[in-house]
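# Predicted coordinates and the sequence they were generated for:
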Amino acid sequence: MKNGTKHIGTTSFEMQKEGTPAARAKTMETMHYQLQGMKAMLPHLKSESQFYVQVLKAPIFDKNVPNTFERIQGYLAQLTQWQEELNTLSHHIVVQEQELGAVCPKADESLWTVRKREHLALVRSYEILQKKLNGLKSELFQFIEGRLRV
């Protein structure tokens, strides 16, 4: 954190009190673009997880390798839970968009602070969800590598 700036991905906005409506308007614009970026990525993340579910359900694994069925079931359960978390995040993004649209740059400081904190929490949740999928992908590739039928 430098000069009161909180970095989120590749964008940032001031976390200290914005004294002018113009500064708040700029922050609102940044928050809006971040929400739009996350919202645009959700379908891609969902289709990617669905692809892994299809791979795990396909009859491509060698049945002679111990614990294959149990591991597949475990990965399917993790992907199902991940997809539920994605659906929850998607809902929260829509709610945040609506609430952000209802806040004007001249809103009182307490409401403004609440909206910024909620936005930061939402961004963190999105980043955590992405990291979970990346970790799960890595595990899946390692698992699949030695268990494909020849």
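Happy to help now that I have it. Residues are numbered from 1 along each chain as shown.
# going forward, measure contacts between C-alpha atoms and count neighbours the same way
Fine.
# so what's the residue most central in space within the chain up against?
For the chain, Y126 is the residue whose C-alpha lies nearest the centre (CA atoms, centre = their mean; 2.3 Å). Residues touching Y126, when contacts are defined by CA atoms under 8 Å, 6 or more residues apart in numbering, comprise 38, 89.
# take the one below as the second:
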Amino acid sequence: MPVVLGNPDASTVITMVSNPNCNPCARAHSFLETWIAGRDDIQVKVVFATADHDNDIRTKVARHLAALTLSNEKKIAERALTHWYEQKGNFEAWAEAFPLDKAIPTNDSSERQKQWCKMAEITFTPTILINGYKMPDPYQLEDLRYLLN
């Protein structure tokens, strides 16, 4: 249950494995959001690497975003993700700014994302995958604009 940015039907899929409290992840999100703004040929899926503990702020953020996504609030989930990365830290104020209409169970989503990260051998965040393949080492995130032209 990733947060999907851009065109959900695009054939080019960039997956960003992120940690909600990671400054490099916040910069990567900002770059990707700006870069795909004028494009309709790319979708970005944001998957969260968290501890999957109820009292962990990263898990709380990931579950809240999953609930927004599951409630078909795609644009709100996008705005909430952007806002989180801009203000990181105050979960209660952030969750109040992006309330859930109803209780949606999301514990399963954070557990599945954790298991997917383990299966995909994700060892750091952000990790970028292009159509399921990790971006090669010599390339930086900003090189995507040249690789996917």
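That came through fine. This structure is a prediction, so every number in the text was calculated from the model and none was measured.
# Work out the TM-score between the chains.
Superposed pair, TM-score by TM-score structural alignment, normalised by the length of the second structure: 0.24. Supporting alignment: 61 aligned residues with a CA RMSD of 4.8 Å.
# so the residue nearest to the centre of the first structure is in which element?
Y126 of the first structure belongs to helix 109-145 when assigned by DSSP states H and E.
# same thing with K114 of the second structure?
Counting by DSSP H and E, K114 of the second structure is found in helix 107-119.
# what's next to the helix or strand that comes right after that helix, contact-wise?
Sequence-wise, the next helix or strand beyond helix 107-119 of the second structure is strand 127-130, with elements assigned using DSSP H and E. Residues external to strand 127-130 of the second structure that are found in contact with it (CA under 8 Å, 6+ apart): 12-18, 134-135, 141.
# and the two most separated of these?
T12 and S18 (18.9 Å; CA to CA).
# Name the residue in these two with the higher neighbour count.
Per other CA atoms under 10 Å, whichever of T12 of the second structure and S18 has more neighbours is S18, with 25 against 17.
# Could you report the distance from that one to P24 of the second structure?
Here the distance between S18 of the second structure and P24 of the second structure works out to 9 Å (CA to CA, to the nearest Å).
# still on that earlier bit, for the helix holding K114 of the second structure, name the packing helices and strands.
strand 42-48, helix 57-70 (3 or more CA pairs under 8 Å, 6 or more residues apart in numbering; DSSP states H and E).
# and these as CSV, adding mean neighbour count and distance to N107 of the second structure?
Putting these into CSV (neighbours: other CA atoms under 10 Å; distance: least, CA to CA, whole Å) gives the following:
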stretch, mean neighbour count, distance to N107 of the second structure
strand 42-48, 23, 13
helix 57-70, 24, 7
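# would TSV of the ones you listed with distance to S30 of the second structure be doable?
Listed next are these as TSV, based on distance: least, CA to CA, whole Å:
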stretch	distance to S30 of the second structure
strand 42-48	12
helix 57-70	17
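# quick one on the thing from earlier: if we go by neighbour counts, what in the helix holding K114 of the second structure is buried?
107, 109-111, 113-114, 117 (16 or more other CA atoms under 10 Å).
# Same check on stretch 42-59 of the first structure?
For stretch 42-59 of the first structure, burial by neighbour count (16+ other CA under 10 Å) applies to 42, 45, 49, 52-53, 56.
# how far out from the middle of the chain is it?
Computed by CA atoms, centre = their mean, to the nearest Å, the separation of stretch 42-59 of the first structure from the middle of its chain amounts to 16 Å.
# Same question for stretch 36-46 of the first structure.
Centre to centre, stretch against its chain (CA atoms, centre = their mean), the figure for stretch 36-46 of the first structure is 8 Å.
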